[in-house]
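*Asks:* when you get a sec, could you give me coordinates for this:
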Amino acid sequence: MTNMFDLTGKVALVTGASSGLGVQFAKALAQQGADIAICARRVEKLEAVKKEIEALGVKCFAYKCDVLDTASISEMVKAVEDHYGKIDILVNNAGVGDSVPAEDTPDDGWNRVIGTNLNGVFFVAREVGKVMIKNGYGKIINIGSLHSEVVMSNKAWPVAAYAAAKGGVKMMTKALATEWARKGITVNAIGPAYFESEMTGEVFEGGGMDAVTDAYCPMGRAGRPGELNGALIYFASDASSYTTGQILFVDGGWTAI
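*Replies:* Next up is the predicted model:
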């Protein structure tokens, strides 16, 4: 029986791959046989990740990129295409967290969150989309959030900027999926709940996470390492050939209530 989740021969680009979920996503794709391209601002961390991925028996290309800079994005995408000749899969993962009361949110804080989590996702998808349209094939996976769908009560922490950005990712996913559906490209999103990473370290270390997940999550816990991999590989593989414009929440039931 053919393994529909096999990614051998595919090239996958993962943004924000210097730490956290980006590293996990890159490794998960590599374990299914894909050759990997990773990018982030912190190029010194990328080199360590590159070695870890190559140890899995696939190729890995690392390139510096700042998703707040469209020239940097264009340069990175061209470098990946020049290196591999194509880009089959994009994991649009680069993002930043923020939790500031709306009335105290400074202009630069709002712009940083929207710029990274929404504008950057679009600009990377736009440039990679040009490559995929040319080749007639592509699988784009945007990383949204449970906050693409729900927010918090005032008893938890404020997420106005973050939720605005991630809500935009949800609708952007639908819009791009519709535009590119007849060009051989699927565009879907994953909506994680809280997973421990560099970005979420503060809320985990502060001890508030247990109380929040107990109150909001039917499973009563945060996500564990590897629990996003199934959704990722489904959207990256031909198993999802007739699935586009969707966001799959991997949240322990959080958005069900």
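*Asks:* CA only for contacts and neighbour counts going forward, please
*Replies:* Noted.
*Asks:* what sits against the closest residue to residue 33 other than its chain neighbours?
*Replies:* Nearest residue to residue 33, sequence neighbours excluded (C-alpha to C-alpha, 6 or more residues apart in numbering): residue 8, at 4.2 Å. Residue 8 makes contacts with 32, 33, 34, 35, as judged by C-alpha atoms under 8 Å, 6 or more residues apart in numbering.
*Asks:* and the third one, how far from residue 27?
*Replies:* This means residue 34. Here residue 34 is placed at a distance of 9 Å from residue 27 (C-alpha to C-alpha, to the nearest Å).
*Asks:* second input sequence below; structure requested for side-by-side comparison:
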Amino acid sequence: MTRTLQQLFDLTGRTALVTGGSRGLGLQLAQALGEAGARVMLSARKAGELEAASSLLKAAGIKADWIAADCAQECEIHALANETLRRFGHVDILVNNAGVAWSAPAEDHPVEAWDKVMNLNVRGYFLLSQHIAKHSMIARNHGRIINVASIAALGGNPRGMNTIAYNTSKGAVLNFTRALACEWGVYNITVNAICPGFFPSRMTMGTLQAMGEERLASHAPLGRLGDDEDLKGLCALYASDAGKHITGQWLAVDGGVSVVAGG
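*Replies:* Down below sits the predicted model:
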């Protein structure tokens, strides 16, 4: 029997792990999954922020838990995955969101900073996806992986934004998404990416102050930055059966900035 749209988007009984989920875009994605009915595990490095975020979700009627972990460290990634599986039994939805940026001219960019960005933004996505798929999704022949990339993956930056490592890492995330979707489609695992534009957050605070929120907003056809709701719809689509025939894809949520830029 054909399901209704509401039934297709319903995540009741599903479990989700969201990295970088204590604040900003990660918390918004966790809220979307929880509001659709999923039980959500939040992860980030700082226990205090995770506890506050978990309390916020619970106050909204969402089943939420948290585990502190650094997704740049392989041992902590495996511990996070194993503990999540121990508490939840399985993971239906994995949101790879934890990330870091670094600003420096390419000719002076520290190699250690390049490695820091790549370890978290690319290697961390791979290791956690591998572990969750191997120990949960493949055996259950079901999974949804959502990778948070960026419109920075689609090209260069305006003058003054010297984030070559970040741009490179997010470009890698897009091809990681495509390649993984091709390999794991046989297991009924979909792998898709979200490319946010500028959203006010702790990570973007410096850029917004340096370049001006109004100036950045004026570059978007919609004339504004992203808000606390703008990623929810796409996240719910990718995570639910409403998007079960979508894999290996990315979509920019940027108010149209990437269209103006030719992305």
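*Asks:* TM between them?
*Replies:* Here the TM-score for the pair of chains, by TM-score structural alignment, normalised by the length of structure 1, is 0.95; 255 aligned residues with a C-alpha RMSD of 1.4 Å.
*Asks:* quick one, helices of structure 2?
*Replies:* Using DSSP state H, the helices of structure 2 run over residues 5-9, 24-35, 47-59, 74-88, 111-118, 124-132, 138-140, 164-184, 205-211, 213-218, 232-239, 257-260.
*Asks:* just give me the match in structure 1 for residue 28 of structure 2.
*Replies:* Taking TM-score structural alignment, the alignment pairs residue 28 of structure 2 with residue 24 from structure 1.
*Asks:* wait, isn't that match in contact with residue 230?
*Replies:* No - look at residue 24 of structure 1 against residue 230 with C-alpha atoms under 8 Å: they stay out of range, at 11.8 Å.
*Asks:* tell me which of these two has more neighbours.
*Replies:* More crowded of residue 24 of structure 1 and residue 230, by other C-alpha atoms under 10 Å: residue 24, with 17 against 13.
*Asks:* got the contact list for the more buried one?
*Replies:* Per C-alpha under 8 Å, 6+ apart, neighbours of residue 24 of structure 1: residue 226.
*Asks:* with residue 64 of structure 1 instead?
*Replies:* So residue 64 of structure 1 contacts 39, 40, 41, 42, 43, 76 (C-alpha under 8 Å, 6+ apart).
*Asks:* check residue 185 of structure 1 too.
*Replies:* Applying C-alpha under 8 Å, 6+ apart, we find residue 185 of structure 1 in contact with 132, 133, 136, 137, 138, 139, 140, 177.
*Asks:* check the spacing between it and residue 5 of structure 1 real quick.
*Replies:* Counting by C-alpha to C-alpha, the gap from residue 185 of structure 1 to residue 5 of structure 1 is 17 Å.
*Asks:* counterpart of residue 132 of structure 1 over in structure 2?
*Replies:* That one, residue 132 of structure 1, aligns with residue 137 by TM-score structural alignment.
*Asks:* could you do residue 194 of structure 1 as well?
*Replies:* By TM-score structural alignment, residue 194 of structure 1 lines up with residue 198.
*Asks:* which non-adjacent residue is nearest its match?
*Replies:* Nearest one to residue 198 of structure 2, counting by C-alpha to C-alpha, 6+ apart, is residue 225 at 5.7 Å.
*Asks:* same question for residue 236 of structure 1.
*Replies:* The nearest residue in space to residue 236 of structure 1 (C-alpha to C-alpha, 6+ apart) is residue 139, at 5.7 Å.
*Asks:* test my guess that that neighbour contacts residue 233.
*Replies:* No - the pair formed by residue 139 of structure 1 and residue 233 falls short of the contact definition of C-alpha under 8 Å, at 10.5 Å.
*Asks:* returning to that earlier point: trace the residue nearest to residue 198 of structure 2 over to structure 1, please.
*Replies:* Match for residue 225 of structure 2 (TM-score structural alignment): residue 222.
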